[in-house]
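S.K.: Predicted model, plus sequence, below.
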Amino acid sequence: MSALAKSQKAKAETFVQQAEATLNKKSWFSSSKERNQEDAAETYLQAANAYKVGGWQQEAGDIYCKAGEIYRDLLKNPNEAAKAYSNAGSCYKKSHPADAVSAYQSSISLLTDAGRLSQAAKLCKECAELYESEEVGGDANKSSVVYAIEMYEQAAELFTLEDAKSSVNQCNAKIAELCSAALDPPDLLRASQLYEDLGRNCLDSNLLKFNAKGYFLQAVLCHLANNDAVGGREALSRFEGLDYTFSDSREGKFATQLVDCVEGMDAETLATACFEYDRISKLDPWKTSMLVKVKRSIEGDEGGNDEDDFDLT
């Protein structure tokens, strides 16, 4: 234990004792009692800060939560309570992510009730990222991926109310990615619709319209990975109608090749098309995983999940 950690822990423990003594003071007057509660909450915050400076993250989170409880339950101060729970979550992230999610959710509830939707949305996104990293496990009924999707959905809803379109798109892109590549079994139909919606949204913005082609390619890939060549062809036709530049773009040409290969059950030409595309635009892990599914659907092999046997050479 470093000297700083030791000194800060001692300081924090002293503050905790002071806060508890202040909170337990007897008073005949409600104004004095409320003042004691305010002083106790402020002293708890001093203790939590001392723990944090000393690197005692779990202890800091616990004391921030104590302050949050006083502000929420005794002083009826949702703003200070939300701030305390948010600080607790930030500390718990480093020591116990499950506690971080619990603290963040307490803050989210308070922020939502207070109409501070943007801040609540950001914390929902924090929770989603913790679930996505699998640092926080699911339970018997839901996997961590399902919880991550639900938290991204909640974040997207709150960002929508704040008209934060860029943040909404980021959340929906994560939902589509998780639905298609992490969920078991995958929900490729939902993912394809989300990618299509993202592409359509991009077309409404001069700054983002060039991103539409990438999302449209992802939507087609989801249809094909779902063993739905008809859906892939129909989506391709829609996208060509929505974006007149799509058919002549690298993404559009690649999508057309993929649909042609699936319709013709031609795995060899598919591999060649993927190799040629990868030479210019590197295939990321998500696209590779979808192309594995497409290749196996052509070959009638639905068993594996190993991307290593998809040889682009």
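M.R.: Now that the structure is in, tell me what you want to look at.
S.K.: Could you use CA atoms for every contact and neighbour count after this?
M.R.: Will do.
S.K.: quick one: the helices in the stretch 1-150 of the chain?
M.R.: 3-23, 30-53, 57-69, 78-95, 97-113, 117-132, 144-161 (DSSP state H, counting those that start in this stretch).
S.K.: Nearest to residue 280 among those would be which one?
M.R.: helix 117-132 (30.3 Å; Cα to Cα).
S.K.: Leaving out the residues flanking it, which one is nearest to residue 192?
M.R.: Take residue 192 and drop its neighbours on the chain: the residue closest to it by Cα to Cα, 6 or more residues apart in numbering is residue 219, 4.2 Å away.
S.K.: The helices of the stretch 1-150 of the chain into JSON lines, with extra columns for distance to residue 284?
M.R.: Formatted as JSON lines, the helices of the stretch 1-150 of the chain follow (distance: least, Cα to Cα, whole Å):
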{"stretch": "helix 3-23", "distance to residue 284": "43"}
{"stretch": "helix 30-53", "distance to residue 284": "39"}
{"stretch": "helix 57-69", "distance to residue 284": "36"}
{"stretch": "helix 78-95", "distance to residue 284": "29"}
{"stretch": "helix 97-113", "distance to residue 284": "29"}
{"stretch": "helix 117-132", "distance to residue 284": "18"}
{"stretch": "helix 144-161", "distance to residue 284": "20"}
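S.K.: got another, please set it beside the one above:
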Amino acid sequence: MSEDPKLLLKQASEKAKPVTGFFWKLISSPEDQYEEAIDLYVQAAKIYRLGNGKVSKDYIKSAECYKDAAMVALERLQNYNDAAMNYIEAYKLCKMGDEYSNACDYLQKAIDIFTKNMGQFRRAANYQFELGEILELQLHQTKQAREAYELAGDWYLQDNAIQLSNKCYLRCADLLSVSYENNDDLFKSIKMYKNLIDTNLKKNLNLWVVKDYYLKIGLLQLLLTDTVASERTLAEAKTNLRDDQDCKEFKLLQALIDCYKEQDIDLMSNTLMKYDKFDKLDSWKTTILLKIKESLIGTEEDDLL
């Protein structure tokens, strides 16, 4: 095997060309030729991936080689599995090289093959969730990340992978509620948390997290200035989780409802400070509570006009 990836790529490019002419088809198998092209692309990819005495390690060039291998497998051989897996390798290498935009493109191509060409939605769901994470954490494309998480959840649910679908829907709901653009987004988040509660109660799964989902719903209802709905949520929570009626989540929600009804910002601040000393508020709750506090400040300023 040559240790010069450029030579390997040149050979691969020649073998990847369509086989034309009756004579050449008689003496040569097009399929074998295309398989050789794929092997050559992969050989070059491995050299770029590891580097050697003559070539420096280059994850992005390695990814491009895998991409070329995927295209030959897809377009010349209709070998969907090989095409998808070569795109996955290209995605991994781009991620290693901090090329997250290209990583998403390659990952999306693999997902499309798994779903549209192979009908393997459960397999695709794993990568769809990874796509959501890159969109959220690396590219900060919040809307696209939410859509990726929700779609992954749908595919897991189709396969009855309840816990995995719940994980996806939770990420979607959390992201939607902290980046909401209007009240409809908050209502959709609340609906998603309610669905998570129903699923967990019916399946008797992870009941300890249900308390947190109820708290999140109650907080979002306060953000919507609907203390009546928040009180109903708390009452429902205590009914469904009778053994946890005095849990810290329900006590906090009751205290915040009282603060909101009294329009007492100082009392709310003190309540949260005391709670945070014993149970650190996570980033989601901190974000939503700040928005609730801002809405109270706005109300207070309106009263002064």
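M.R.: All right, it came through fine. Note that the structure is a prediction, hence the values are computed from the model and not measured.
S.K.: what's the TM-score here?
M.R.: For this chain pair, the superposition-based TM-score is 0.87 by TM-score structural alignment, normalised by the length of structure 2; 288 aligned residues with a Cα RMSD of 2.3 Å.
S.K.: show me what contacts the residue most central in space within structure 2?
M.R.: Central residue of structure 2 (Cα atoms, centre = their mean): residue 132, 2.5 Å from the mean position. Contacts were defined as Cα atoms under 8 Å, 6 or more residues apart in numbering; by that measure residue 132 of structure 2 touches 144, 145, 146, 147, 148, 149.
S.K.: counterpart of the first one in structure 1?
M.R.: I take that to be residue 144 of structure 2. For residue 144 of structure 2, the aligned position in structure 1 is residue 147, judged by TM-score structural alignment.
S.K.: give me the element residue 218 of structure 1 is part of.
M.R.: helix 212-225 (DSSP states H and E).
S.K.: so that helix aligns onto which residues of structure 2?
M.R.: Helix 212-225 of structure 1 covers residues 210-223 of structure 2 once aligned (TM-score structural alignment).
S.K.: how close does that stretch sit to structure 1?
M.R.: Mean deviation of stretch 210-223 of structure 2 from its aligned counterpart in structure 1 after superposition (mean Cα distance after the TM-score superposition for structure 1): 1.1 Å.
S.K.: Same question for stretch 39-50 of structure 2.
M.R.: Looks like 1.4 Å for stretch 39-50 of structure 2 (mean Cα distance after the TM-score superposition for structure 1).
S.K.: Which of the residues in that stretch are classified as buried?
M.R.: Neighbour-count burial for stretch 39-50 of structure 2, counted by 16 or more other Cα atoms under 10 Å, picks out 39, 40, 41, 42, 43, 44, 45, 46, 47, 48, 49.
S.K.: Same check on stretch 104-117 of structure 1?
M.R.: For stretch 104-117 of structure 1, burial by neighbour count (16+ other Cα under 10 Å) applies to 104, 105, 106, 107, 108, 110, 111, 112, 117.
S.K.: got it, and stretch 230-247 of structure 2?
M.R.: 230, 231, 233, 234, 237, 238, 241, 245.
S.K.: Aligned against structure 1, show me the partner of residue 66 of structure 2.
M.R.: Using TM-score structural alignment, the partner of residue 66 of structure 2 in structure 1 is residue 64.
S.K.: Run a quick neighbour tally on its match.
M.R.: Residue 64 of structure 1 is flanked by 28 other residues according to other Cα atoms under 10 Å.
S.K.: Return the member of the buried residues of stretch 104-117 of structure 1 nearest to residue 183 of structure 1.
M.R.: residue 105 (23.1 Å).
S.K.: residues contacting the closest one?
M.R.: Counting by Cα under 8 Å, 6+ apart, residue 105 of structure 1 makes contact with 123, 124.
S.K.: Pull up the gap between it and residue 299 of structure 1, please.
M.R.: Using Cα to Cα, to the nearest Å, we find residue 105 of structure 1 at a distance of 46 Å from residue 299 of structure 1.
S.K.: on that earlier part again, next up, the contacts around the residue nearest to residue 192 of structure 1.
M.R.: Contact analysis of residue 219 of structure 1 by Cα under 8 Å, 6+ apart lists 191, 192, 193, 194, 195, 196, 235.
S.K.: out of the residues you listed, which is most surrounded?
M.R.: residue 192 leads the contacts of residue 219 of structure 1 on contacts (other Cα under 10 Å) with 29 neighbours.
S.K.: Could you tell me the end-to-end distance of stretch 272-287 of structure 2?
M.R.: 13 Å.
S.K.: I should have written stretch 236-250 of structure 2 there, sorry.
M.R.: 11 Å.
S.K.: Would you mind finding the match for residue 118 of structure 1 in structure 2?
M.R.: Under TM-score structural alignment, residue 118 of structure 1 pairs with residue 122 in structure 2.
S.K.: My guess is that match contacts residue 157. True?
M.R.: No. Residue 122 of structure 2 lies out of contact with residue 157 (Cα atoms under 8 Å); the separation is 9.0 Å.
S.K.: the more surrounded of these two?
M.R.: Per other Cα under 10 Å, whichever of residue 122 of structure 2 and residue 157 has more neighbours is residue 122, with 21 against 17.
S.K.: what's near enough to touch that one?
M.R.: With Cα under 8 Å, 6+ apart, residue 122 of structure 2 has these contacts: 155, 156, 159.
S.K.: ok, now residue 212 of structure 1?
M.R.: The contact partners of residue 212 of structure 1, by Cα under 8 Å, 6+ apart, come to 198, 199, 200, 201, 202, 203.
S.K.: which SSE is the third one in?
M.R.: Assigned by DSSP H and E, residue 200 of structure 1 falls within helix 188-203.
S.K.: just the helices of the stretch 1-150 of structure 1: most buried one?
M.R.: helix 57-69 (a mean of 25; mean count of other Cα atoms under 10 Å).
S.K.: Need the residues that contact stretch 153-167 of structure 1.
M.R.: Residues outside stretch 153-167 of structure 1 that contact it (Cα under 8 Å, 6+ apart) are 117-118, 120-125, 168-169, 171-172, 175.
S.K.: go with 7 Å
M.R.: With contact meaning Cα atoms under 7 Å, 6 or more residues apart in numbering, stretch 153-167 of structure 1 is reached by 117, 118, 121, 122, 124, 125, 168, 171, 172.
S.K.: And the residue lying closest to the fourth one once chain neighbours are set aside, how close does it get to residue 149 of structure 1?
M.R.: This points to residue 122 of structure 1. Excluding the flanking residues, the one nearest residue 122 of structure 1 by Cα to Cα, 6+ apart is residue 155, at 6.8 Å. The spacing between residue 155 of structure 1 and residue 149 of structure 1, counted by Cα to Cα, is 10 Å.
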